[in-house]
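*Asks:* I'll drop the sequence and a predicted model, then ask my questions.
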Amino acid sequence: MKILILCTGNSCRSQMAHGFLQSFDPSLSVYSAGTKASGKVNPKAIEVMYDAGIDISHHTSDSVDKYMNDEWDYVITVCGGAKESCPTFLGKVKNRLHIGFDDPSEATGTLEFIQSEYIRVRDEIKKIFYELYIDKIKGHE
């Protein structure tokens, strides 16, 4: 099963979702991309995922253009608030889903608060993507 997780920057939320989904089932082919890929994975995202037992330090931030000609079982967008425009994927897709999350890289305030936002969003992504995996993906491989 091929799954593409799509965001704008492909540096934080889509990377976390990619890491979790791959950890739930290593046989899945999981990729992530962005319409305006930043070129690097957010260091705080790497840190909080590592704290959760998942290493995404080897991930790359890729442009969605790299995947336009592929066929996908799922394309899942994870962009969140009203300040963001969610990308549209025009390639061949069996199932399109949107699951929005706040962008922890937009958090401002104390270092403790910013850290807590990364952890909060990470934990939301883990919970919702695990439910998605159990409810929709696991039985349909």
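*Replies:* Ah, there it is. Numbers count the residues shown, from 1 in each chain.
*Asks:* Please make it C-alpha for all contacts and neighbour counts, starting now.
*Replies:* OK.
*Asks:* All the helices of this structure, in order from the start?
*Replies:* With helices called from DSSP state H, the chain shows them at 13-24, 43-51, 111-132.
*Asks:* Indicate which one of the ones you listed is closest to residue 37.
*Replies:* Checking those against residue 37 by Cα to Cα gives helix 13-24 as the closest, at 10.8 Å.
*Asks:* thinking again about what came up before, which stretch among the helices of the chain is buried most, on average?
*Replies:* helix 13-24 (a mean of 23; mean count of other Cα atoms under 10 Å).
*Asks:* Pull up the gap between the nearest residue to residue 45 once chain neighbours are set aside and residue 71, please.
*Replies:* Nearest residue to residue 45, sequence neighbours excluded (Cα to Cα, 6 or more residues apart in numbering): residue 12, at 5.5 Å. Distance of residue 12 to residue 71, computed by Cα to Cα, to the nearest Å: 24 Å.
*Asks:* wait, which of the helices of the chain is closest to residue 76?
*Replies:* helix 13-24 (9.0 Å).
*Asks:* What is that closest one packed up against?
*Replies:* strand 2-7, strand 29-34, helix 43-51, helix 111-132 (3 or more Cα pairs under 8 Å, 6 or more residues apart in numbering; DSSP states H and E).
*Asks:* Dump those to CSV, plus distance to residue 90.
*Replies:* Below are the helices and strands packed on helix 13-24 laid out as CSV (distance: least, Cα to Cα, whole Å):
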stretch, distance to residue 90
strand 2-7, 12
strand 29-34, 13
helix 43-51, 28
helix 111-132, 22
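*Asks:* Got another one to weigh against that:
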Amino acid sequence: MKRVLFLCTANSARSQMAEALLRHHAGDRFEVFSAGTEPAAPDPRALAVLQAVGIDTAGLYSKSVDEFADQSFDFVITLCSKAHRECSRWPAGGVVLAWDFADPASSDEPEAFGKTLQAIGRRIQLFIEVNSKATDSLYSSLSPVDFYKALADEIRLKCLLLLLDRELCVCELVEALQQPQPKISRNLAQLRKSGLLLDRRQGQWVYYRLHPLMSDWMREVIATTRDHNRDFLSDACARLDTDGVICNG
């Protein structure tokens, strides 16, 4: 069974929801945990919306991330930007994913907890679907030559750098790179075909992110390239920031 750790700040709502949802839908395939960087008690409203849809909340309690410091996980998934900044270099983690959901506790909307549960539930279903497929063989068959060929184009390289640790729609990449939509879509399709990107459709929009099962060495190459070439992305990041998308660095 693959081990999954969900992280957020208080471990009171979002990560508790994610833990309960994944255990409910795929507890036979994943060993699931959650923790917080500043743990507090579970929010009764989070427990209530889980119970309302028939999900068992027994045994849920807030835990510190320090409790898991000597353990290893196949996936470490952060559910807020603060936790991701603090734990993105999780020492014993495998694949680190950033799922950034707004904190329902800070919302005045009456249905905030229910809507957050639905949003996390959709992401959990996608996570289960992706990791139920035999995709590990993809990266054993993708040669280093093919990987570097995928990077040997300015548009494709910038797309990969911008998509590190985040998900963006085609329209955001078009705006960031100032290129025609067909050209961006064509290059994204090539990256998806190579197995480096995963896409999902939400309404009329298509969103892309790095494939969660990408080999660690490939992800490290992309991260190192971005971290040592900030100027290469500065204009694109500025355009994303204008649209309210935070660009790392």
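*Replies:* Received it, and whenever you're ready, just let me know what you need. What you are looking at is a predicted structure, and each value in this text was computed from that prediction instead of being measured.
*Asks:* Would you give the TM-score for this superposition?
*Replies:* Put the two chains on top of each other and the TM-score (TM-score structural alignment, normalised by the length of the first structure) is 0.86; 131 aligned residues with a Cα RMSD of 1.7 Å.
*Asks:* if we can go back for a sec, including distance to residue 33 of the first structure, could the helices of the first structure go into CSV?
*Replies:* Converted to CSV, these look like this (distance: least, Cα to Cα, whole Å):
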stretch, distance to residue 33 of the first structure
helix 13-24, 7
helix 43-51, 15
helix 111-132, 16
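*Asks:* Of the ones you listed, which is nearest residue 84 of the first structure?
*Replies:* Per Cα to Cα, nearest to residue 84 of the first structure of these: helix 13-24, 13.1 Å.
*Asks:* Mean distance of that closest one to its aligned residues in the second structure, please.
*Replies:* Once fitted to the second structure, helix 13-24 of the first structure is off its aligned match by 0.6 Å on average (mean Cα distance after the TM-score superposition for the first structure).
*Asks:* relative orientation of that helix and helix 43-51 in degrees?
*Replies:* 20 degrees (axes from the mean of the first three to the mean of the last three Cα atoms, to 10 degrees).
*Asks:* against the second structure, where does helix 13-24 of the first structure fall?
*Replies:* Under TM-score structural alignment, helix 13-24 of the first structure corresponds to residues 14-25 of the second structure.
*Asks:* what does the matching stretch contact?
*Replies:* 6-8, 30-35, 42, 46-47, 50, 55-57, 60-62, 79, 101, 103, 116-117, 120-121, 124 (Cα atoms under 8 Å, 6 or more residues apart in numbering).
*Asks:* Any of those buried? List them.
*Replies:* 6-8, 30-35, 42, 46-47, 50, 55, 57, 60-62, 79, 103, 116-117, 120-121, 124 (16 or more other Cα atoms under 10 Å).
*Asks:* any idea how far residue 85 of the first structure is from residue 77 of the first structure?
*Replies:* 11 Å.
*Asks:* out of the two, which sits in the more crowded spot?
*Replies:* Using other Cα atoms under 10 Å, the more surrounded residue of residue 85 of the first structure and residue 77 is residue 77, with 26 against 11.
*Asks:* Am I right that that one is in contact with residue 101?
*Replies:* No - the pair residue 77 of the first structure / residue 101 is not scored as a contact, 9.6 Å apart, by Cα atoms under 8 Å.
*Asks:* surely residue 102 of the first structure meets residue 79?
*Replies:* Yes - using Cα under 8 Å, residue 102 of the first structure is in contact with residue 79, at 7.4 Å.
*Asks:* These two: who's more crowded?
*Replies:* residue 79 (24 against 18).
*Asks:* just checking, the more buried one touches residue 99?
*Replies:* Yes - using Cα under 8 Å, residue 79 of the first structure is in contact with residue 99, at 7.5 Å.
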